[in-house]
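*Asks:* Structure here, sequence nowhere to be found:
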């Protein structure tokens, strides 16, 4: 099955004003859709980031993969590595340090996913079977809560409403749980002083006493603040995610707080694993196939984590249905991924590039799509609309900080902040 064509299409979709440590989401989220077409007429799908620098590398690498067999992923990786070189293409700041290896992996990932999609279609089996077979039929996801404005300052209020205090955060959780059936909750912190976010977690615990809770301040706290918050929230958090910057800081906090620490910031590539494991800095790694090098490489990382007793969850960035399908196949085939995964899907509010029907939430979990490969197909009309939105939206790279500074000129994304 020889690759004859690769189509790379940037897209944009509406995004609410979700607050975080770097600032606030802009009105449009960017993604890139990759279609790999073989000489036998099979097409595979991949999805990745949409920032212009990354998009340029994806387009450049696509040309270098024409003529390869879809099974030749080692050769694909080598060619992409030679092209990407030392380019750093991850600059928005919420997924940890940018490294050469991470930049290569994040360009390689959508091509690998698309090739697995093709291989599954050719064999008539789902991608889970190519990853060792499913060990769960549906993958649990968590309600991903954000502090947010009622709407973008230059637009109308959105249906989710404002969430700037404890009561509105609880209301947001109730909305997402009622609509999707989520059975765990994660709050994106690092927005307000720690005591205000402690109060929000306590309010969520009171409102949903049997529901596991997580808090992610994106490394905005010092070691001392992290220890204080962790100790004050004893008995309320399933895990505390990235409270402070760096492996050494996380290790110091981990030794002093009662709950496990999780990360998608201080351990984001293979070179970070040995020091994190040796220092016991984390108890939970949030996998993300978009920057760990695709599904197979992520599965290898999962096996290594199991060897050293690290639990797994899954990180999410603003994404569409191709990514949700890939995430679901990976999680369904990963025995030690036992924590519910993160997802931004509710914030898409129905926008997608995949045809409806293959992906749905049942009691907060996504059943593994039934068809071969990823089990999803492109909605070409939706793809065309989102591509036109990309061309017209005026955004070429995610920049939460600059967007926030338009409305709050003194805002700084420095870390740690408290």
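*Replies:* Looks like it came in fine. Just so it is clear, the model here is predicted, and its values are computed rather than measured.

*Asks:* can we go C-alpha only for contacts and neighbour counts from here?
*Replies:* Fine.

*Asks:* Quick check: closest non-adjacent residue to residue 279.
*Replies:* If the residues on either side of it in the chain are set aside, residue 279 comes closest to residue 251, at 5.9 Å by CA to CA, 6 or more residues apart in numbering.

*Asks:* residue contacts, that neighbour?
*Replies:* Counting by CA atoms under 8 Å, 6 or more residues apart in numbering, residue 251 makes contact with 276, 279, 280, 281, 282.

*Asks:* tell me which of those residues is nearest to residue 20?
*Replies:* Of all the contacts of residue 251, residue 282 has the smallest distance to residue 20: 21.9 Å, by CA to CA.

*Asks:* And here is the other one:
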């Protein structure tokens, strides 16, 4: 039985019986406006007030943050409770700084208690700008988690999936790419063989894309020139094995300097990768401008951004073909949809960064369903194959695509107690890579 069938047969809607009245009033209002009725401003205002009064009167009563070990890394989940009995769930990014996010959420909570969760944009502005200093990485990740939870609440209260609140679907399904095994534990030809086997496995299972990270030399060592040579061999081998129809993505993870990046991108051009992700560090766009000038390979960047302002030059100068907006880092769905609209004015597509838990997968899916300028969505594994006991209802995957959820809100459910007891936070060393001489490079 598919996830969708289980949802339809076993779930009871969480929204109240007032939803019918809500939609009736809101629907009538929308029809009158679209039909060109000559309302007076006063009449329109009265209708809006009436519609708002029928909406569930809710206040935020509690916010809980649960950092949770997923078997590979820690995820950070946020639960926003209301006095109407509706709970929204969100997720924050920033791997390795989960406890800092949790502390920030605790700091922000007093600003939200007693507030109306429907006023999503007002609360976003309050959290981002309310302390004089604009939110940076940790603050933006905390705000992202809260923002996503608020969208979940609103969808559940109104009885509609979040994508309906974002303007409705512009597509019927969303293409996704997995994380393939890159063979880093092997050496030489064995590394390539393991990667090819992984890509063939996902390709035959129905995925339309394959993706892997820049190869290392083992034991946390990454040297630029050997990594470039091995990566070119990997791309060539995967293209030969899968043929011309498969889409190839390689995540360089900002690990190379400008010289190595240019050599890599020029060398893989004949194999037509869909994009090369984060080919160079994000702090200095001057180097990215040089890279952009000397290669035709599509570039994907932007996952480090914690607001639309941090993506200004990348978008305005069209320094990337795909904007890697991360809804758990950039300020949530509220900010992500603004970034997507901005990118559209430059004919750039979004390819959301989504490497963590089921909640970010769901939030990113809703964004992509409602965004026209979309390329591909990251989805490390098939939904339902991971954390199934903690998230008994997850997204539905079919032949390389995620399907629109039919449940209201984000469309995923979570057992908070299972998350706490079976997947407690696990202190984990910050990941790092180094050169052979002991100096650090980007992880």
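*Replies:* Received the coordinates, thanks. Everything numeric in this text was worked out from a predicted model, so none of it was measured.

*Asks:* Send over the TM-score of the superposed chains.
*Replies:* Once superposed, the chains reach a TM-score of 0.80 (TM-score structural alignment, normalised by the length of the first structure), with 369 aligned residues with a CA RMSD of 2.9 Å.

*Asks:* Mind telling me what the residue nearest to residue 279 of the first structure corresponds to in the second structure?
*Replies:* Here residue 251 of the first structure is matched to residue 289 in the second structure, going by TM-score structural alignment.

*Asks:* Also residue 221 of the first structure?
*Replies:* Aligned by TM-score structural alignment, residue 221 of the first structure pairs with residue 256 of the second structure.

*Asks:* my read is that match is in a helix, agree?
*Replies:* No - read with DSSP: H, G, I helix; E, B strand; the rest coil, residue 256 of the second structure is coil and lies in no helix.

*Asks:* burial measure for it, as a count.
*Replies:* Residue 256 of the second structure has 24 neighbours, counted by other CA atoms under 10 Å.

*Asks:* same thing with residue 30 of the first structure?
*Replies:* 28.

*Asks:* longest helix of the second structure?
*Replies:* helix 137-158 (DSSP state H).

*Asks:* Quick check: that one compared with the first structure, mean distance?
*Replies:* With mean CA distance after the TM-score superposition for the first structure, helix 137-158 of the second structure departs from the first structure by a mean of 1.5 Å once superposed.

*Asks:* Spit out the contact partners of the residue most central in space within the second structure.
*Replies:* For the second structure, residue 354 is the residue whose C-alpha lies nearest the centre (CA atoms, centre = their mean; 3.7 Å). Residues counted as contacts of residue 354 of the second structure (CA under 8 Å, 6+ apart) are 326, 327, 360, 361, 364, 377, 378, 379, 380.

*Asks:* For these, name the two members farthest from one another.
*Replies:* 327 and 380 (15.8 Å).

*Asks:* who has more neighbours, the two?
*Replies:* More crowded of residue 327 of the second structure and residue 380, by other CA under 10 Å: residue 327, with 32 against 17.

*Asks:* Okay, helices next: where are they in the stretch 101-250 of the first structure?
*Replies:* Secondary structure of the stretch 101-250 of the first structure (DSSP state H, counting those that start in this stretch): helices at 127-130, 166-180, 194-207, 223-232, 247-254.

*Asks:* Do I have it right that residue 378 of the second structure meets residue 357?
*Replies:* No - Residue 378 of the second structure is beyond contact range of residue 357, at 11.6 Å (criterion: CA atoms under 8 Å).

*Asks:* Over in the first structure, tell me which residue corresponds to residue 60 of the second structure.
*Replies:* Aligned partner of residue 60 of the second structure by TM-score structural alignment: residue 3.

*Asks:* Tell me the helix or strand right after the helix or strand hosting its match.
*Replies:* According to DSSP states H and E, residue 3 of the first structure maps onto strand 3-14. Remark: after strand 3-14 of the first structure, the chain's next helix or strand is strand 19-20, criterion DSSP H and E.

*Asks:* What span of the second structure is the next helix or strand after that following strand aligned with?
*Replies:* Note on strand 19-20 of the first structure: by DSSP H and E, the next helix or strand toward the C-terminus is strand 23-24. Under TM-score structural alignment, the alignment places strand 23-24 of the first structure onto no residue of the second structure.

*Asks:* What lies in contact with strand 23-24 of the first structure?
*Replies:* Residues outside strand 23-24 of the first structure that contact it (CA under 8 Å, 6+ apart) are 17, 18, 400, 401, 402, 403, 404, 405, 411, 413.

*Asks:* What of stretch 76-84 of the first structure?
*Replies:* By CA under 8 Å, 6+ apart, the surrounding residues in contact with stretch 76-84 of the first structure are 57, 60, 61, 64, 65, 68, 103, 104, 107, 108.

*Asks:* quick one: which of those is nearest residue 138 of the first structure?
*Replies:* Nearest to residue 138 of the first structure out of these is residue 108 (CA to CA; 26.7 Å).

*Asks:* Quickly note the distance from the closest one to residue 35 of the first structure.
*Replies:* The gap separating residue 108 of the first structure from residue 35 of the first structure is 13 Å, by CA to CA, to the nearest Å.

*Asks:* Repeat that for residue 225 of the first structure.
*Replies:* In terms of CA to CA, residue 225 of the first structure sits 46 Å off from residue 35 of the first structure.

*Asks:* Of the contacts of residue 251 of the first structure, which are reproduced in the second structure?
*Replies:* Contacts from the contacts of residue 251 of the first structure that recur in the second structure, judged by both residues aligned by TM-score structural alignment, their matches' CA atoms under 8 Å, are residue 281.
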